[in-house]
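>>> Let me see the structure of the following:
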Amino acid sequence: MNEAVDPDSPIGQTARAWALAVVGEDFPPERSRQFGAWLDADPQHRRAYEQAEAVVMMLGHLPTSTAIEPARRPAARWRAPALVAAGGLLAACLALVVALPGPAYETPSGQSRQVALGDGSQVTLAPGSRLRAASRWRPRALSLDRGEAFFVVAHQGGQPFTVQAGDALVRVVGTRFNVHRGAGRTVRVEVEQGVVQVSDRPDAQDRAVTLRAGQTVVADGPTLAVGALDQANLAGGWRQGRLAYDDAPLAEVVADLNRYSQRPLAIGSPATGRLKVTAAFDVAQAERFVAELPRVLPVRLTSDGRGGRILVAADPKRAPEPRAP
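Sure, this is the predicted structure:
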């Protein structure tokens, strides 16, 4: 599927002018040749014109056509004020269309999802995650609102593919990588193949780091900490049912566990959530991992009275309490 052209780009603006000119003036042979040459100069020109023409047709200014034949256009004559008004209306309509939100993809707890994007890219969305396109005209600009996703990006004429997760911006052309958005501001990116550029905010490309296969970065506010995976194919290990953490906040681990479980797990205080965890385990063993947390961290597990559980700070002055069932 061909990617739409931004109507506010130079090509989009020129296409808009041609769409209005077709209904606003005679097309002598020389003018038709100019129009045809512009259309044939770049496939994007024809796509942009078709978009602009579709908006004009939506406004009722052009008859529907199945092919662009500049030399055979009817010679419609408009008065100048009407043409100016049409131009303003077309621009306003295009602005409205550009502002329309793009598609969003969500998964419930315990379920993943395969998503095929219009540009040929593929996304595997982790449980409890939400991903959306910036707009209908920018399908290669995505935002990860929560959770985690693994991307296999298709090359498309050098056009970048971006994923924003919190303050972090990931920018690629074609590659395989994983993006994890933590419970707070922390974002983790892992690269399986290709090259990925990560910045701590969209307008800070001068502070971006470049990752290659087998590398990872944790973006936490203005800090970008680059590390290495044991193997490049471990990027997005959740796809094989494996969760791994290296000095990660307990709050991040709990947020992930809640995306895989129907039984809520909460944290009793911010201080408890900041405790660090280094562990690796299968998702199928998540309940066992939770039950063992009091053995390795100063926490205890209690019931919330509603079927869920809470991790609270252990009280050294009190005898250990029975674990929550």
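>>> contacts, neighbours, all on C-alpha from now
OK.
>>> where's Pro222 relative to Ala183, distance?
Noted for Pro222: a distance of 17 Å to Ala183, by C-alpha to C-alpha, to the nearest Å.
>>> Give me the neighbour count for the nearest residue in space to Gln262 that is not next to it in sequence.
Among residues not flanking Gln262 along the chain, Ser109 sits closest, at 6.8 Å (C-alpha to C-alpha, 6 or more residues apart in numbering). Per other C-alpha atoms under 10 Å, the neighbour tally for Ser109 reads 18.
>>> Which residue would you name as the spatial centre of this protein?
For the chain, the residue sitting closest to the mean C-alpha position, by C-alpha atoms, centre = their mean, is Leu142 at 2.4 Å.
>>> Let's see this one next, to set against the first:
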Amino acid sequence: MAPMTAHSPRHDFGPSAQEQADLREYADFAATQDGVALAAATWFSRHGNLDAQDQSAFAAWLAADPAHAEAYAQLQSTHRVARRIPPQVAARWAVPPAATHVTPQAPRRHWLRALPYAAAAMLLLSVGAGGYQWWQQQAVFSQSYATVRGQRLAVALPDGSKLQLDTATQLHVTLYRQRREVRLAHGEALFQVQSKQGQPFDVLSGPLTVTVVGTQFSVRNTLEHDGKLRVAVQHGQVRVAGARQDRVDLRAGQGVSSDASGRLSAIASLAPGSVASWRDGRITFDNVPLGAALAEFERYGDTGFVVRDPAVARLRIGGSFSLTQLDRFAAALPQLLPVQIVRNGTVSTIGMAPKAAAQAPAMQLQ
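The predicted structure is shown next:
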């Protein structure tokens, strides 16, 4: 009697018992999947082993319905993303090794037995890669900060960066695993950014985006106040992007401004110590109209100053002044400009000095 073997009988017709079991297993698997997605996964899992006939069939499948090509393209994109997934993360979605093992005794059934697992692996990979992308996009820290008129606030972020908010400032910080983002609604903030490889730090305010890796700079949004946005760099380097592809790189001691449309000005040189001078309780002006200077003081609190003459409002002033000692500013003003101050209760009206009033046409040329 011939010895018994452990192999199933081989025939030249019809599938074997094992092949029939494989087909039933595949049918059960396929019944739980979306048909187009499964077909795309099946073709993708075989894309390196297609003969001429298979290539023709694959091309026909792609052309049969735009949804086929779209599903296949999504799978290709998923595969590219998956190649960037860290091994420790990808391991969570790996198909067990035993599932893809094929014995040497069954070469004819290799593609059939591997197909359900290969297709399943591709579908699982699609879910896994999508989950990884979703996971990467979730914030690890999200917090809003705000100051009222006259208030300043220092903030330490979990990434080691530090913020200092000026008066009447509102912003929102969101930290992700691969990027950091601050949205400055209005006001001014000084940023001291902790450098982190692969984690850029973006400040978005109005139409501007300021991108930095590690530096110290300020962003000011007073669009409602004077129609301007300003960026000033104290240390390091930042890139400022405005509208219509406008983009400039700023280094320490440089600044740029923008209007509401995102049109950037020419790069300006900054006076030493002028970046966020409000940190030291001071305010600095560089040849600005008196009306604008008084409006800036008003951002920090009531001053009691009133200017009714447009010619006086246009007079220009420069210097550094204390935010808490307005009496010294009032005392210095007539020494700096041809004006006089008339006090009436809590209101101090700044007007043209009598001698200068006779020369008003000349003063208006400034």
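>>> ok, back up a step: hang on, the residue nearest to the centre of the first structure packs against Arg136?
No: using C-alpha atoms under 8 Å, Leu142 of the first structure is not in contact with Arg136; the gap is 10.7 Å.
>>> circling back: more neighbours, Pro222 and Ala183 of the first structure?
Higher neighbour count among Pro222 of the first structure and Ala183: Ala183, with 18 against 12, using other C-alpha under 10 Å.
>>> can you confirm the more buried one is in a strand?
No: judged by DSSP: H, G, I helix; E, B strand; the rest coil, Ala183 of the first structure forms no part of a strand; its state is coil.
>>> Thought Ala248 was touching it, still the case?
No: checked against C-alpha under 8 Å, the pair Ala183 of the first structure and Ala248 is beyond contact range at 11.0 Å.
>>> Would you state the helices of the second structure in chain order?
17-31, 35-45, 52-64, 66-82, 87-90, 110-137, 223-226, 290-298, 310-314, 326-336, 354-357, 360-363 (DSSP state H).
>>> how about these, which one is nearest Gln234 of the second structure?
The minimum distance between Gln234 of the second structure and those falls on helix 290-298, with 21.2 Å, by C-alpha to C-alpha.
>>> distance from the closest one to the first structure after superposition?
Superposing on the first structure and averaging over aligned pairs (mean C-alpha distance after the TM-score superposition for the first structure), helix 290-298 of the second structure comes out at 4.3 Å.
>>> So which residues make contact with that helix?
With C-alpha atoms under 8 Å, 6 or more residues apart in numbering as the test, helix 290-298 of the second structure has contacts from Ile283, Phe285, Thr303, Phe305, Val307, Val312, Ala313, Arg314, Leu315, Arg316, Ile317, Leu323.
>>> Could you rerun that using 10 Å?
Contacts to helix 290-298 of the second structure, defined as C-alpha atoms under 10 Å, 6 or more residues apart in numbering, come from residues 149-150, 225-226, 283-287, 289, 301-318, 321-324, 326, 333, 337, 350.
>>> Mind checking which of the residues you listed are buried?
By neighbour count, with 16 or more other C-alpha atoms under 10 Å, the contacts of helix 290-298 of the second structure hold 283-285, 289, 303, 305-307, 311-317, 321-323, 333, 337, 350 as buried.
>>> Tell me which residue of the first structure matches up with Ser269 of the second structure.
Ser269 of the second structure maps onto Ala228 of the first structure when the alignment is built from TM-score structural alignment.
>>> how about a markdown table for the helices of the second structure, with distance to Thr215 of the second structure added?
Shown next, in a markdown table, are the helices of the second structure (distance: least, C-alpha to C-alpha, whole Å):
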| stretch | distance to Thr215 of the second structure |
| --- | --- |
| helix 17-31 | 55 |
| helix 35-45 | 46 |
| helix 52-64 | 51 |
| helix 66-82 | 32 |
| helix 87-90 | 33 |
| helix 110-137 | 25 |
| helix 223-226 | 25 |
| helix 290-298 | 26 |
| helix 310-314 | 36 |
| helix 326-336 | 33 |
| helix 354-357 | 47 |
| helix 360-363 | 42 |
